[in-house]
Structures are given as C-alpha cells and as structure tokens.
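Chemist: The sequence isn't on hand, but the structure is:
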C-alpha cells in the first residue's frame, strides 16, 4: 500500500501546489483524529487507508479545481498504481458524495460518487470540516454551502454524514 511519504511525493510530482498539499495534510490529520476516536469507541477502521486517502483526496487539484477534480484525481492515481481502495476514497470524497443523477447534471462521468465504506466516509467528513488548513464547524460548512446556493439534498447529505460519523 502507498505510504504517507509516497502520497506526499505523488502530490508534488503531479503538480499540486503547496497550498493544496497543506490542505491535504490537514484533512488527513483530522481524518486520523476521527479514526482514533471511532477506534476508541469500538469501530474497526483501517487507519493507514484513512491517512493515505486523506492525503490523496485532492490529488486531482494538480490539474483541476472544478467539481471534476475527483475524477481527475482518480485518473492520476490509476496512472501511478495507487491502491484501488485509495482510488475509491479520491472518487467519493466530494461533499458527502454525489449521486449518479447529480453526477449527470454536473457533467461528470455517469457513475455513483457516494462514499460507501467507513474510511471513505471519514475522509469525506474530514474534508467537509477543513477549509484551507483550518478546522471548521459543521455549522460553518453548511453556511458556506448555503451561500453557494447548493441544493438542499447536498446539504442534507453533509448533515447525515456528520451524524453517521458522530464525531465533530
């Protein structure tokens, strides 16, 4: 499996800015904190997968800052033989996921981008709670989503994901 050092090397060699890399590190750190709390509560979490997935979740920002950055990240990850479980985290990290119907509307490839595994959900949740490198509250994330006029279903998915994870 890719190590955290491998992940940081891939972010740099793919052309991610230091700002994007700092964000990825902050998301990975929060995802690890969430994972440890879940483990303390008796949940089974693959902490290595969460760490590397958190680091690589925005890999696609090397080439795109649009909604398609997850799809671009998947392509870069595949070209670099990243583990399939990490590729799925990259694919499914945006917001609290993107449904197949929403993907069609957004012009993404016809696929389901909803997080399924606990590790995918942890990284998506952590990403929702990090703006730049700053940890933010769920309320602040929702306010930002409302200001962007995101649809109610997207906001409700973020709230439901936070409730499911139950931490932060």
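Modeler: Alright, I've got the coordinates. Worth saying up front: this structure is predicted, and the values here are computed from it rather than measured. Residues are numbered from 1 along each chain as shown.
Chemist: From here on, just use CA atoms for contacts and neighbour counts.
Modeler: Noted.
Chemist: can you give me the strands in the protein?
Modeler: Taking DSSP state E, the strands of the chain run over residues 130-131, 134-135.
Chemist: Against which helices or strands is the last one packed?
Modeler: The criterion is 3 or more Cα pairs under 8 Å, 6 or more residues apart in numbering; DSSP states H and E, and there are no helices or strands that strand 134-135 contacts.
Chemist: how about 10 Å then?
Modeler: On a contact count with 3 or more Cα pairs under 10 Å, 6 or more residues apart in numbering; DSSP states H and E, strand 134-135 meets helix 18-40, helix 118-128.
Chemist: Of all those helices, which one is nearest residue 103?
Modeler: Ranking those by proximity to residue 103 (Cα to Cα) places helix 118-128 first, at 16.6 Å.
Chemist: next, the one to line up against it:
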C-alpha cells in the first residue's frame, strides 16, 4: 500500500484505483513532463476514464489561452501550463469517497514523480495561493481558470460550471457560500486574463468542436 500525503503528517491510506507500482516506476522523470509523459502518469495512477477526458479538455483550454497570453507578451511557460492542466486531477480518482483534498494529494504525486513546478500548479487548481511570483500572470492562474471552464468533458461558461457545483456540492449554506466565493474569484480572474488579449471567454466554446483527438 503506497504512502499518501496529507498536510502536516504522513499516513497510510488506500492507494489510487488501478495502482501499478511497477508501471509508475517506469514513468520518465523530467523537470516538465511531455504530453506523453502526462498520459503515462494518468495510466500509472489509474485515472478513471471520465476524469481523463475532463483533464485532456482542460489541457486544450489552458494551452489555447496560455498561447494567446504568451503571444501578447506575457512570460509564460506553455509546457508547464499544459502539463499542469493535464495532471491537475491526477489525485482525484484515489480521493473519491474520502475527505482527502485531491489537489494536495495530486500535487504530492506529481512532486514525487520529480516535477515540483508542475506540482505547484496542480496544488493551485482549485484555490490560488500567493507564492511571491510577481509576474502579472502565472501558469497556475491559467490552469485554475481553464478547469473552471470545463464541466465534465465540455467547455461551458463560468455560470454553467458554478451552477453545476451548487447542485452537486451545495448541500449546506456554508458550502454554497464557499462556491459563491470561488465563482466571484473566477470572474475576477477571467477579467484579468482576457483584458489584454483579443481572445474572448466565449471563444473558448469553439474548442468543443476542434479539440484534439488521441
């Protein structure tokens, strides 16, 4: 049984579904994994097919937006954006039905695979964390926003994404307030990311028709 990480302590918990330690040990280690490396990690950690499909589309959205920002002069590493987006839910399969934070668990998996920079992007895909990076736009912000635009395996407006979150997770007043706060933050991030570029939020919907096939 593999070790899992949780803030402040190490503890044993069930490993990812479909976990194959031999397969995981063969995953190439680079500072930023290639697309194929990311797909290998998805397989090694038993990512469920629906989560994989969602992650692939988040990768498309993040890379499309990141490219537009880079072409506008922003200092962004597109390979880091794509890898962070593809792996943002690496820990989710193992965390289903538990109270474990899948962003933290996934970040630890990615870090242990040898990709600390990508791990930080994964860690921030739900809630952004100030880290002293003074650039006007960070890779983690692009991935965080891209994830907020993909409902299951379809690009949707923020309003649709957060309405779904309320239905699925808004079981208490506290939960609904938290979702409302996340929605407000996402709208501010959207305004920030799109203000300096010609691309508009609605344009991302076209990726539903042009997405890359594997």
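Modeler: In hand now; what should we look at? Quick caveat: nothing in here was measured; it's all calculated off a predicted structure.
Chemist: And the residue most central in space within structure 1, how far from residue 122 of structure 1?
Modeler: Centroid-nearest residue in structure 1: residue 93, 3.2 Å away (criterion: Cα atoms, centre = their mean). Using Cα to Cα, to the nearest Å, we find residue 93 of structure 1 at a distance of 9 Å from residue 122 of structure 1.
Chemist: what is in contact with these two at once?
Modeler: By Cα atoms under 10 Å, 6 or more residues apart in numbering, residue 93 of structure 1 and residue 122 have these common neighbours: 53, 54, 115, 128.
Chemist: Compile these into a markdown table and extend it with columns for neighbour count and distance to residue 35 of structure 1.
Modeler: Formatted as a markdown table, those follow (neighbours: other Cα atoms under 10 Å; distance: Cα to Cα, whole Å):
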| residue | neighbour count | distance to residue 35 of structure 1 |
| --- | --- | --- |
| 53 | 32 | 12 |
| 54 | 34 | 11 |
| 115 | 26 | 16 |
| 128 | 24 | 15 |
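Chemist: of all those, which comes closest to residue 87 of structure 1?
Modeler: Once Cα to Cα is applied, the member of those that ends up nearest residue 87 of structure 1 is residue 53, at 7.8 Å.
Chemist: distance of the residue lying closest to the closest one once chain neighbours are set aside from residue 156 of structure 1?
Modeler: Of all residues not flanking residue 53 of structure 1 in the chain, residue 86 sits nearest, at 5.2 Å (Cα to Cα, 6 or more residues apart in numbering). Distance from residue 86 of structure 1 to residue 156 of structure 1, counting by Cα to Cα: 25 Å.
Chemist: between these two, who's got more neighbours?
Modeler: The neighbour comparison of residue 86 of structure 1 against residue 156 (other Cα atoms under 10 Å) goes to residue 86, with 25 against 13.
Chemist: is it true that that one touches residue 57?
Modeler: Yes - using Cα atoms under 10 Å, residue 86 of structure 1 is in contact with residue 57, at 8.3 Å.
Chemist: which residues are in contact with both of these two?
Modeler: Both residue 86 of structure 1 and residue 57 are contacted by 50, 51, 74, 92, 120, under the criterion Cα under 10 Å, 6+ apart.
Chemist: Looking at the residues you listed, which is nearest residue 21 of structure 1?
Modeler: Among those, and counting by Cα to Cα, the member closest to residue 21 of structure 1 is residue 51, at 13.5 Å.
Chemist: List the contacts of that closest one.
Modeler: So, once contact is read as Cα under 10 Å, 6+ apart, residue 51 of structure 1 ends up touching 3-4, 7, 24-25, 27-32, 35, 57, 86, 119, 123.
Chemist: sorry, back to before: corresponding residue for the residue nearest to residue 53 of structure 1 in structure 2?
Modeler: For residue 86 of structure 1, the aligned position in structure 2 is residue 118, judged by TM-score structural alignment.
Chemist: which residue lines up with residue 40 of structure 1 in structure 2?
Modeler: For residue 40 of structure 1, the residue aligned by TM-score structural alignment is residue 71.
Chemist: Against residue 65 of structure 2, how distant is that match?
Modeler: Look at residue 71 of structure 2 and residue 65 of structure 2: by Cα to Cα, they are 10 Å apart.
Chemist: Show me which of those two is the more surrounded one.
Modeler: Neighbours were counted for residue 71 of structure 2 and for residue 65 using other Cα under 10 Å; residue 65 has more, 26 against 12.
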